[in-house]
Structures are given as C-alpha cells and as structure tokens.
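A.B. asks: this is a predicted model, with the sequence first.
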Amino acid sequence: MRCVISLSTIDDLAKALPDSGLITDPDVLAGLGHDEAEWAPVGAPLAALRARSADEVSRAVAACADLGVPVVPRGAGTGLSGGANAVDGCLVLDLSKLNAIVEIDPENMLAVVQPGVVNDDLKAAVAEHGLWYPPDPASAPWSTIGGNVATNAGGLCCLKYGVTRDYVLGMEVVVGGPGGEYGTRLRLGRRTTKGVAGYDLTGLFVGSEGTLGVVTEVTLRLRPARRDAPRTVVGSFSGLVEAGRAVALVTARGLVPAALELLDRTCLEAVEDWKHLGVDPSAEAMLLASVDSPGAAGDEEAEAVAAAFRDAGALWAERSSDPVEAEALFSARRLAYPALERLGPVLTEDVCVPRSAVPAMLGKVEEIGRRHGVGIATIAHAGDGNLHPLLITPPGDAAARAAAQAAFDDLIAAALALGGTVTGEHGIGLLKRAGMQQEMPVGVRAMQRAVKDALDPLGLFNPGKVIGADPAFTRP
C-alpha cells in the first residue's frame, strides 16, 4: 500500500529549505524515483531536490531528520539493483548537479571530485595530465563517481587494476548518529598513499549504497597513463562452458590481462542488429582479452593468452591487428545491456564465483535457463568470475516473468553453492536482499545491522535497501 503524501509535510520541508527548488511535479518525480532495475519495486516520493552544494545537502538532511522524511540519494540512475529507488514519502536527493572536478594533483597522483562527475569525464580530465582513473563500468559514459562509490563499481579493467574501493582515499559525507546531528559534514580518510589511523570508515562507506550517509566529495587515487596501446585477443568458442574453460586456463597459467570479457551469441546478435558495428555474431561465445603490458612483454603476453584460448578448445583465437575492429568488439561488450533491453524487460544477475568455478557456473546458467524455459543472455567480466546472466521476458507475459524470477533465485543459489557471492558490483539494493540473507550468517547480518543503527539511528538514509527487513532478528 502506498502512503498518502502529506501536503503539510511538503509545506514544512519547503519552509525549512527556502530557495532550494523542491520538485513535486508527478511526472518529474516518476523519472527521478528509480534506477534501471525494471523489476525492483518503486515507492511514491514526497519530493525531490537537485542539490547544488554540499551545504544544501547538509540542510536538506537536517530538515528531513526533523520531519521524519527518509532520504534516498541518487546520481545518474544507472544502477541495476533498485538501490536508488524511491520509498514512500521520501525526499529523492539528486546529486547529479554536484559535478565539479575540484582538484587534479599530478604531483601526488590524486583527484578530488564531487559525486555527480561522470566517470568518463574524469578519465578525460586526468588524461590531460598524463594520468588515468582505471575503474570503468560499462556505464562509464553515463554513470557518476558517486554512484560508482555507492556500489563499489568495477568494470572491464578490474581484473588487473582493481575496483572503485582500491582508488578511494577519502571523502566528505553528510551523516547523522555519533558523528554529530543529522546534517553534519565530516571528512573521512586521507590524501596520503598509506594510513591506518583508526577504523577504515572510508572503506565502510564505499559500497554502502547511500544507507549510512550522503557522499558529497571524493578523493581518488590515480595511476600514470598507460604508455602503449592495449593489444586485443579474440577467441571464438562453441559454447559457454568451453569459453569458461579458457578463462580458467588463463588464470591457471598466471596470466593477468587488463580485461577478459565474455559475450554469448544472443548478446552479439542484439548489438549487431542495433548498432551494425560489423561484429560477427556467429560464435556461440566469444572471449575478448585486453593486454597492456609495455613493449615486447605485452606482445608475448597477448600470444600466451591466445595460446591458452586455443589449448582450451577455441574454434579460433587470434590477436586483432586492426584497432578499429578491436574498438568495435569492446564497444559491443559495453553496449550489450542496452541492446538487450530493446528486446523486452531484462532481469539482471550479478553473481561472482571463484575464477576456477567459472566453467561450472556457466554450465549452471545454461541448465537453469533450459529448466525454467527462460531466455538467458550472458555477458561477464569473466577474468574475475563476475557473471551477468540477463534474463529476458516478453513484455506483459506474467508467466514468463514468474519463470524468470525463479531462474534468478536459482542462479543465486548456484553461485553460492560454488563458493561465490550474490553481487560483484551492482550492489544489493532491493533485488538481492534475499540473496544476501542466504549468503551471510545471522551473526554477520546482525553486525551489519548494528553498524547501520549506530550511524543512522533514525533509519533515515535509503531505508529498506541492502539490509532490508531481516526475518532472522528484530530491530530494537
């Protein structure tokens, strides 16, 4: 049941936030009230605010605490787990206008940015200083640093270079609880390369999906720009499991390409039908590897990856000598999700398994799809075991939707049985709460609830997400 929006509460919020331009138009709220997780529930927000400064965020949080209005932060809305979805009676706090690159420090190889900075825009800005920001989710042209921090986003290069958490040195947050009254601005972390002063509160906020406070500024570690153009190695396989065996062999031989991505035939066909990139969609599965070691070592590594593909049974495996072709292939990987969205509602998985278990998990994907009669397209950051099976259903088909949900649950169970986790980079949000309860023992979940209650005693920040209502214990 949806709550009835109180006009008096809206008036009180407007009085507490004069000149803030509260948004109450139902059509605008509908657009701001959800991310791209089509299957996640969405509540009815009270209002939205496009924050223009950290001070405005602070005042908004303080006012919401006084009025008992939940706060749901959002960035570009590219999330795939419902983490930015509105709850009934909330204020949607849109941070996309906080998009300034505050500082680039080439000498210390760091950048300070506001949360609304788009990932690719940051990459372009630091490249002018001979620097590189490696985390590169497929949504990098649109997703924001704040959202990347909220979900600890990874991307194509995370196999070799790590995920967002590996690059966050510090941040400014608006909090409540023991750090001060709601609306208090605090700085966490540091600007130094090393530091172990107290608990790692910065790391705690990375991946917290806006449930502990609102991030208003981030200090990021950078790397020197890569000197050589990456080499691309392509392998074609007769099936998903065969491609998975090649991934396992690459790992077993100690090879660490910058990226090792998988696309199945359904993904390739969807992208080619949409964008006409000239990619051959005839393979049942394709692996794309990017090798960026400098000089002759990179050439040798690229050949070693191709050899691993062949030894694992590839139909063919070659190093691409055409940079245009290589770019088209990786463009196909990045465009796979939006291409599949054109075919019907997509329920997106984000399981991660040990790399040695990739072949077994890919076999489970095929078996679960057949058993439930559900079409599953698979893309993956295969090199680190992070698989994204995409369950596609015809629009308006309730029976197909129920079958897809059952398959979704079985995929989670299969990943956990193989020693994996329910989410590698999309976050828990709303879609994975039941899976998180399966993955974590009761005691661990109780610790997580204790952290939430300590830092957000009013339950103000993004309520219901991540932890949700856990049947194993009752909140005091």
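C.D. replies: That came through fine.

A.B. asks: from here on, contacts and neighbour counts on C-alpha atoms
C.D. replies: OK.

A.B. asks: what sits up against stretch 164-175?
C.D. replies: 57-58, 61, 135, 148-149, 152-154, 181-193, 202-203, 206, 212-222, 455-456 (CA atoms under 8 Å, 6 or more residues apart in numbering).

A.B. asks: swap the cut-off to 6 Å and go again
C.D. replies: Taking CA atoms under 6 Å, 6 or more residues apart in numbering as the criterion, the residues outside stretch 164-175 that touch it are 135, 152-153, 182-190, 202, 213-221.

A.B. asks: in that stretch, what counts as buried?
C.D. replies: For stretch 164-175, the neighbour count (16 or more other CA atoms under 10 Å) marks 164-175 as buried.

A.B. asks: got another, please set it beside the one above:
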Amino acid sequence: MGRRVCRAVTYGATQCPGHPYGGAVATAFVKTLRDLLSDGAVIDDPPVVAEHAFDASRTTAPVAAVLVRPRSTREVSAVLRAANDAGVPVVPQGARSGLVGAAAAIDGAVLLDLGALDRIVRIDPVDRIAVVQPGVVVADLQRAAAAVGLFYPPDPASAEWASIGGTIATNAGGMRCVKYGVTRDAVRSLEAVLADGEIVRTRAETVKGVAGLDLTSLFVGSEGTLGVITEATLALRPAPGPSRGVSAIFRDAASAFAAANVIASGSRLPSTLEFLDEVALRGIRLVRPELGIPDSAQAWLLAVTDEVIGSAEDLDGFEAAFLAHGAQAATRADDPEQLDHLFAARRALSPALVAVRGGATHGDLAVPRSQLPVLADAVVELRLRLGVEISLAGHVGDGNLHPTVVFDPGDADETARAREAEHELLVLAQRLGGTVAGEHGIGSVKLHAVDGEVPPRIRELQRAVKSVFDPRGILNPGRKL
C-alpha cells in the first residue's frame, strides 16, 4: 500500500507528524529512483538535500527524503510514476526564488529540481514564439529573443535568476504588467507530466484555438499542484522602442495616487508605473544616500514608455500629470544611463525596507486601482492602532502594491504586532475587492487566507479539479488549494 499523503498545514510549513514514510520504505524508494534515472540524478546526501529545502520565503521546512535532478521529460515522467505508485509527495522546484513556501520541502518528499532542463529549444521569428524548457532563466530568454529582434515581456524582479517554469507555476508579474500583462498572457501552450507520469500537451501552438477547455491557463499559477511543466511555448512580441522615463516626488501619497490614476487610465499607457511611499523613501535614503532623495519627499512615482513612435509625447503627458497633481520636482531620462539612475530607487526597495527596522514582511496585495486611496487611508489607521510601520510601495499602475510591515526581529512584542498587521492587511485587501496574492502566489504561507477570498463552492470545485489531475494527492500537497 502507498503511504497516506500529508495534508496538515501550519503557517509557513507543511508538516506530517508521525506519518509512516521513512526508514526502510524511503531507502527502497530511493533505490527505485536510482534504477530508473541516469547516474547522478538522485541525491540523498542529507546536507545537499537540506540545502534545497527552502525557497526565498525561508519558511521552516521539514526534511525531504531525496533530491532528484531529471535531465529529460522522460525522467520526470519516471519519477512521478514511481512516486504516484508509492504515494510519495513530490515538490517541483526551479530557482526557488518564490516568497510563499510553494517550493519548500515537505516531510519525506521528493524535491524535483528542474534546473537541468534549461534548453531554449527554438525561437521562431515567423510565428513569434519561443519553445523553452522550465529551467531556462527568464533574463536569458529575454536576451535570446532580443538577439532576433523580438521581446519576451514578463519581467519579474528576480528575472536574472528566476526560471521560466517557476514563473509560469506562480503566474509571476513584475513592473511591465501595466502594459503587457502577467506571465499567463505570454503562455501559448505547455507540455506537462501528470501525477501518474503521463506526458500531455495542453493545446496547439496557434494564436487562436478554442478546442476543448483552456487547460493551459489552468496550469499557469497552479504552483505544481496539477502537473510538472517540462516545456513551454511562449508568445513573443516585436522589440519595443528604447525605454525612457520620468520620475517625480510628491508631498503626500494621495497626490501621487491621483497622478498615477490619471496616467494608468489615459490613452498613453506606460510600460512601467511604480510608486514608493515615505517609509520606502526613508529606507532608500539609508541604503542609497547618493540618489539624493530629499527629506521632504513623502511619495515618488516613476513612469516609463517604450513606444517606438511617440515616446517624447508620452513623457510630456506623464510629466504634465505629475505636475498637475502637485509634484515638487520631475526628472526626465532620455537615455539608458539616465533611466537606470531613475530606476535605482525602485530597485533598492527590498534592502531599503529591511534597513528601516532590521526585518520586513513580504507584502503582495492587489486591489482595484480605484481603491488605492482607501487602502492608503486604512494603512494609516492600522499603523497608529498597532504601532507599526508599513510601506505601500509597488506596482501602482495595476493596483498590485507590496504592503510591507517593517519591524525589529529582535523585539518579540514588535514582531507579534507586525504579524498581526500583516494578517489584517490580507483581510483589508479582500474587503476592498482585491486579493491576498497579486503575483507571488499562495504556497503554504498564505493558504490560511484563501477562505476569505474564494467562496466555499469555488474552493470545492478547485479541489475537485485537483483530484482529477492528481487522485492520490502527491503533487505539492498543502499548497495553493
């Protein structure tokens, strides 16, 4: 008999106390994998397995049984077939850059590292598609597309190390979503391996195609709970024009939100529209003092255009919107070096927030843009009531901000208040018609919050879909659903 698959979930980790998988059973299963796979693909050395137990969330991870590095779709199929037969959980992993524990270890699981499947199979300039394996790094695909005059728009902050498979599994976003959409909008078709080892293709590579249900979109964002992606056909676009931008500082966040809303609702759509608040700017002054952010700045906006024709008119429109809403100063960047200087403040966000108090949560909420002022007012009330500092920086163009609670991790009381604020922010986003996860996913870290957003009947239907794809529940159990 196969072992029972653990579904007990605690905040930040999936645990399975006292389950029967271990010892002689684990040893026999590892031997089965070695017999199925090429030399060196199966690793059960405890220190090496432990190194792969975490993703970037650094959630407390139980001990996995084995790390497997398949080198082909056939080997992925063999691993899943064996795991399904034995009832052993499987955690698909890419670059492990995720922030919600979706790629962290599960007790006794196979860690399925897809990093060796890293080939760009082909780039087709006629059909404007790229066919890639899941281990390809996002930035490498962007550079390969650019070399033939094409463009892969998804651009998460982790693009230089995040894998294509991971960004598809989480439906990653980034700073260009305001114009180009999220990863889902670039995925044409997928090859995936189901829990029982069967290899499937979700649809044809054509632009149009409505035969059957849209299983491609179902796989995107599923966090490895429905199958393991082994190849992706991605839509490419013609290369954009050179990016140019304008940034501005404001005396208050309300003015910046108003300016951003005018731009995002206008006819000249920016490729990037980013916001930093007073807490973020204070941290940036600590880590990047050479950027010269003035002490009086309470908010900051950056709008970027990449239009081939009309980019100067775009910048004129962005700057006019900034000034009409009380910007203290506006700075234009017409070449890559100048634009890189403007982007430097936004890129410094993560270390800047940690610098404020020593610790920071991973915020990732999205609300309708019309609700951003309401969200900002509610955050002010939350700060005062709980005595914590909260930053609202993020992708203001599409309503996906990253409300981040900064705190002193050495102060137990302050840490507890920060965690309480973090939870209240999730509830607040849902109350405003938004979501607890705009682009980072659910994983295990946010699983407790899904009931407040997804109605019981819809969750029931989603779990029924999961059971069709994965009847024994071996694929990333305790995550997403």
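C.D. replies: Sure thing, it's come through. What you see is a predicted model; the values in this text were computed from it and never measured.

A.B. asks: hang on, the earlier thing: quick one: buried ones out of the contacts of stretch 164-175 of structure 1?
C.D. replies: Among the contacts of stretch 164-175 of structure 1, those scoring as buried are 135, 152-153, 182-185, 187-190, 202, 213-221 (criterion: 16+ other CA under 10 Å).

A.B. asks: inside strands: which ones of these?
C.D. replies: With strands taken from DSSP state E, the overlap with these comprises 184-185, 187-189, 214-221.

A.B. asks: mind listing the strands for the stretch 301-450 of structure 1?
C.D. replies: Secondary structure of the stretch 301-450 of structure 1 (DSSP state E, counting those that start in this stretch): strands at 316-320, 346-348, 351-352, 375-381, 386-392.

A.B. asks: any residues touching the shortest one, and which ones?
C.D. replies: So that's strand 351-352 of structure 1. Contact partners of strand 351-352 of structure 1, identified using CA under 6 Å, 6+ apart, comprise 385-387, 420-424.

A.B. asks: repeat for stretch 431-451 of structure 1
C.D. replies: With CA under 6 Å, 6+ apart as the criterion, stretch 431-451 of structure 1 contacts 81, 466.

A.B. asks: start and end residues in structure 2 for it, please.
C.D. replies: With TM-score structural alignment applied, stretch 431-451 of structure 1 matches the range 445-465 in structure 2.

A.B. asks: before we move on, the earlier item: would you list the buried residues of stretch 164-175 of structure 1 in CSV and tack on secondary structure?
C.D. replies: Converted to CSV, the buried residues of stretch 164-175 of structure 1 look like this (DSSP: H, G, I helix; E, B strand; the rest coil):
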residue, secondary structure
Thr164, helix
Arg165, helix
Asp166, helix
Tyr167, helix
Val168, strand
Leu169, strand
Gly170, strand
Met171, strand
Glu172, strand
Val173, strand
Val174, strand
Val175, strand
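
A.B. asks: next up, the contacts around the equivalent of Ala76 of structure 1 over in structure 2.
C.D. replies: Under the alignment (TM-score structural alignment), Ala76 of structure 1 pairs with Ala95 in structure 2. Ala95 of structure 2 makes contacts with 162-163, as judged by CA under 6 Å, 6+ apart.

A.B. asks: how near is Ala95 of structure 2 to Arg58 of structure 2?
C.D. replies: Remark: distance between Ala95 of structure 2 and Arg58 of structure 2 (CA to CA, to the nearest Å) = 14 Å.

A.B. asks: what lines up with Ile17 of structure 1 in structure 2?
C.D. replies: In this structure residue 17 of structure 1 is Leu, not Ile. Under the alignment by TM-score structural alignment, Leu17 of structure 1 pairs with Leu33 in structure 2.

A.B. asks: ok, Gly210 of structure 1 next?
C.D. replies: Counting by TM-score structural alignment, Gly210 of structure 1 corresponds to Gly224 in structure 2.

A.B. asks: list the buried residues for the match of stretch 431-451 of structure 1?
C.D. replies: Those buried within stretch 445-465 of structure 2 under the rule 16+ other CA under 10 Å are 445-450, 453.

A.B. asks: and those as JSON lines, adding distance to Thr305 of structure 2?
C.D. replies: Shown next, in JSON lines, are those (distance: CA to CA, whole Å):
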{"residue": "Val445", "distance to Thr305 of structure 2": "35"}
{"residue": "Lys446", "distance to Thr305 of structure 2": "34"}
{"residue": "Leu447", "distance to Thr305 of structure 2": "37"}
{"residue": "His448", "distance to Thr305 of structure 2": "39"}
{"residue": "Ala449", "distance to Thr305 of structure 2": "36"}
{"residue": "Val450", "distance to Thr305 of structure 2": "36"}
{"residue": "Glu453", "distance to Thr305 of structure 2": "34"}
